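Trainee: I'd like to go over a predicted model; first the sequence, then the structure.
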Amino acid sequence: MTAAGGQHDLARTQTLEAFADTILPGVKRHPEDRAIAGVEEDAGAVEAGALALLAHPALGLADALDGMAGLLNMHAQNHARARRLALDPSVPAFVALDFDERTALVQELTDPAHPEREVWFGVALFCTMAFDSAPHLPTVEAFAQGHPGLSLIGFEPPGEDGLWRFPEFSYQRRLADPHPRTTATGSPT
């Protein structure tokens, strides 16, 4: 990888992280972190793996991520120009926007009247999914890594044997008796 390729990859990563952080904000990873605005004290979409989900082969977006980052930075430059905002040239344009301006731009991009709405709304949805359900990770692995979203929503980890059991019914009552031929492991025969 060339130095230019490394810078390009860094710019793409920072841009997409800044977008994910705008959707579900989190705490800065370190004081110099520019992608994460740090408007929250808990982990957000970035720490939950939003970029891993966006790049996951099953999603089919990996080849489009460079273009999305470039497009997002173009929109950020236009947004800044229209508002006469000075952007720090040492970081991608979207990253250079403060959190309120990032939010305003994302609101524009996801507005029903915007021609690219479906793209940006979809990316926002995947960022939220990374936090809410960790679809890019096996659930046991997500727990082992201390996934912030699953912890926040109170998703219970499996038992010591790796199986999930629910001793308390969500409706506070059993809805149906198990089928008479259900095995001890819960499988129907």
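Mentor: Arrived safely.
Trainee: hey, let's count contacts and neighbours off CA atoms from now on
Mentor: OK.
Trainee: Isn't residue 25 up against residue 45?
Mentor: Yes - applying Cα atoms under 8 Å, one finds residue 25 in contact with residue 45, separated by 6.6 Å.
Trainee: The two - which one has more neighbours?
Mentor: Shown here are residue 25 and residue 45; by other Cα atoms under 10 Å, residue 45 has more neighbours (29 against 23).
Trainee: mind checking the SS state of the more buried one?
Mentor: Look at residue 45: counting by DSSP: H, G, I helix; E, B strand; the rest coil, its state is coil.
Trainee: mind listing what it touches?
Mentor: Each residue near residue 45 by Cα atoms under 8 Å, 6 or more residues apart in numbering is listed here: 20-21, 23-26, 127-128, 130-131.
Trainee: And it, how far from residue 150?
Mentor: Separation of residue 45 from residue 150 (Cα to Cα, to the nearest Å): 12 Å.
Trainee: list the residues that contact both of these two?
Mentor: With Cα under 8 Å, 6+ apart, residue 45 and residue 150 have common neighbours residue 131.
Trainee: Put together TSV for the contacts of residue 45, with secondary structure and distance to residue 66 on each row.
Mentor: Shown next, in TSV, are these (DSSP: H, G, I helix; E, B strand; the rest coil; distance: Cα to Cα, whole Å):
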residue	secondary structure	distance to residue 66
20	helix	15
21	helix	18
23	helix	19
24	coil	21
25	coil	22
26	coil	23
127	helix	17
128	helix	20
130	helix	20
131	helix	22
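Trainee: One more to weigh against that first structure:
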Amino acid sequence: MIKALTAAVGISVGQPASWLPAAAAVNETNWTVQTLEAFADTLVPGERRFSGDVPIAGVVQGPGAVQAGAVQVLQSPDLPLFPFLPGIAALLNTRATAYAAIRLIWLPVTRPAFVGLSFAHRTALVSSLFDANDLDRQIWQMLSLLTSLAFDSASHLDTSAAVEQHHSGLAWLGFPPPDTDGLWRFSQFSYGRALADLHPKTTASGSPA
């Protein structure tokens, strides 16, 4: 899927630098992060981290994707995505500018266009990005998948460490802690009964022989 995203970005967005206006180069990282945070917060909303936290709309209480590390996942060195993030953010802001212009919505010039939209308009725009005929749909699908992974599974952290550190997404979902030896076991079967006998050659860690 990463290869698919890289290919999609290369075709639809081009090299990231070509999408960034020269005037925004100084604040490139800041504006990129703000845009990605606003996108993540639209998918999995959370409460504001501090007064004046504009990327997070603050429409709900409790942690959202940003607090759960969505941007850290997107910037992970394990993914070939980092060089493309400024271009992806610029593409989203271009779409936001067009969205606002059609609807005569005033956008502040001191923040990225997408961040300048209200939560309702962010939601409407992001919903349209997943239309079947949207040329950049694969990009938004991949960003959405990685955003949800950050909240649902703390994919950028070791699971045991994430639970120990009270990762906001896992804690909010009530993810259980491991047993004292660091392994997860479940005393109750999902269907109320065992579906099969344990294979005699199963290893102590639970892996098949």
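Mentor: Nice, thanks for sending it over. What you see is a predicted model, and the numbers here were worked out from it, not measured in a lab.
Trainee: check contacts around the residue in the first structure that residue 112 of the second structure lines up against.
Mentor: Under the alignment (TM-score structural alignment), residue 112 of the second structure pairs with residue 92 of the first structure. By Cα under 8 Å, 6+ apart, the contact list for residue 92 of the first structure reads 11, 14-15, 73.
Trainee: try it again with 6 Å
Mentor: Residues near residue 92 of the first structure by Cα atoms under 6 Å, 6 or more residues apart in numbering: residue 11.
Trainee: what do you get for residue 41 of the second structure?
Mentor: Taking Cα under 6 Å, 6+ apart, we find residue 41 of the second structure in contact with 56, 65.
Trainee: quick one: it from residue 32 of the second structure, how far?
Mentor: Distance from residue 41 of the second structure to residue 32 of the second structure, by Cα to Cα: 14 Å.
Trainee: Over to residue 53 of the second structure?
Mentor: Taking Cα to Cα, one finds residue 53 of the second structure at 15 Å from residue 32 of the second structure.
Trainee: And residue 52 of the second structure, by the same measure?
Mentor: The value you get for residue 52 of the second structure to residue 32 of the second structure, if Cα to Cα is used, is 18 Å.
Trainee: Can you pick out the residue with more neighbours from those two?
Mentor: residue 32 (19 against 9).
Trainee: Where does the more buried one sit, in terms of helix or strand?
Mentor: In the assignment (DSSP states H and E), residue 32 of the second structure maps to helix 28-43.
Trainee: so that helix matches what in the first structure?
Mentor: Under TM-score structural alignment, the match for helix 28-43 of the second structure is residues 8-23.
Trainee: average gap between the matching stretch and the second structure?
Mentor: Its aligned residues in the second structure lie a mean 0.6 Å from stretch 8-23 of the first structure after superposition (mean Cα distance after the TM-score superposition for the first structure).
Trainee: For that stretch, buried residues please.
Mentor: 11-23 (16 or more other Cα atoms under 10 Å).
Trainee: contacting residues for residue 107 of the second structure?
Mentor: residue 116.
Trainee: could you say which helix or strand contains it?
Mentor: Using DSSP H and E, no helix or strand contains residue 107 of the second structure.
Trainee: Name the helix or strand for the alignment partner in the first structure of residue 127 of the second structure, please.
Mentor: In the first structure, the residue paired with residue 127 of the second structure is residue 107, using TM-score structural alignment. Assigning secondary structure by DSSP H and E places residue 107 of the first structure in helix 99-109.
Trainee: Check the offset of that helix from the chain's centre.
Mentor: Taking the mean of its C-alpha atoms, helix 99-109 of the first structure sits 16 Å from the chain's own mean (Cα atoms, centre = their mean, to the nearest Å).
Trainee: Pull out the buried positions in it.
Mentor: Buried, per 16+ other Cα under 10 Å, within helix 99-109 of the first structure: 99, 101-103, 105-106, 108-109.
Trainee: Kindly report the same for stretch 68-77 of the second structure.
Mentor: 68-75.
Trainee: so of these, which ones are in helices?
Mentor: Counted as lying in helices by DSSP state H, out of those, are 70-74.
Trainee: Tell me the residue in the first structure aligned with residue 55 of the second structure.
Mentor: Under the alignment defined by TM-score structural alignment, residue 55 of the second structure is paired with residue 35 of the first structure.
Trainee: and if you look at residue 154 of the second structure?
Mentor: In the first structure, residue 154 of the second structure lands on residue 134 (TM-score structural alignment).
Trainee: Let me know the secondary structure of that match.
Mentor: Following three-state DSSP, we place residue 134 of the first structure in the coil state.
Trainee: Look up how far residue 177 of the first structure lies from residue 127 of the first structure.
Mentor: 38 Å.
Trainee: Same drill for those two, tell me which one is more crowded.
Mentor: Each of residue 127 of the first structure and residue 177 has its neighbours counted (other Cα under 10 Å); residue 127 has more, 30 against 6.
Trainee: Tell me which residues touch that one, please.
Mentor: By Cα under 6 Å, 6+ apart, the contact set of residue 127 of the first structure is 20, 45, 50.
Trainee: What's the match for the second one in the second structure?
Mentor: Same thing as residue 45 of the first structure. Aligned by TM-score structural alignment, residue 45 of the first structure pairs with residue 65 of the second structure.
Trainee: All set, thanks.
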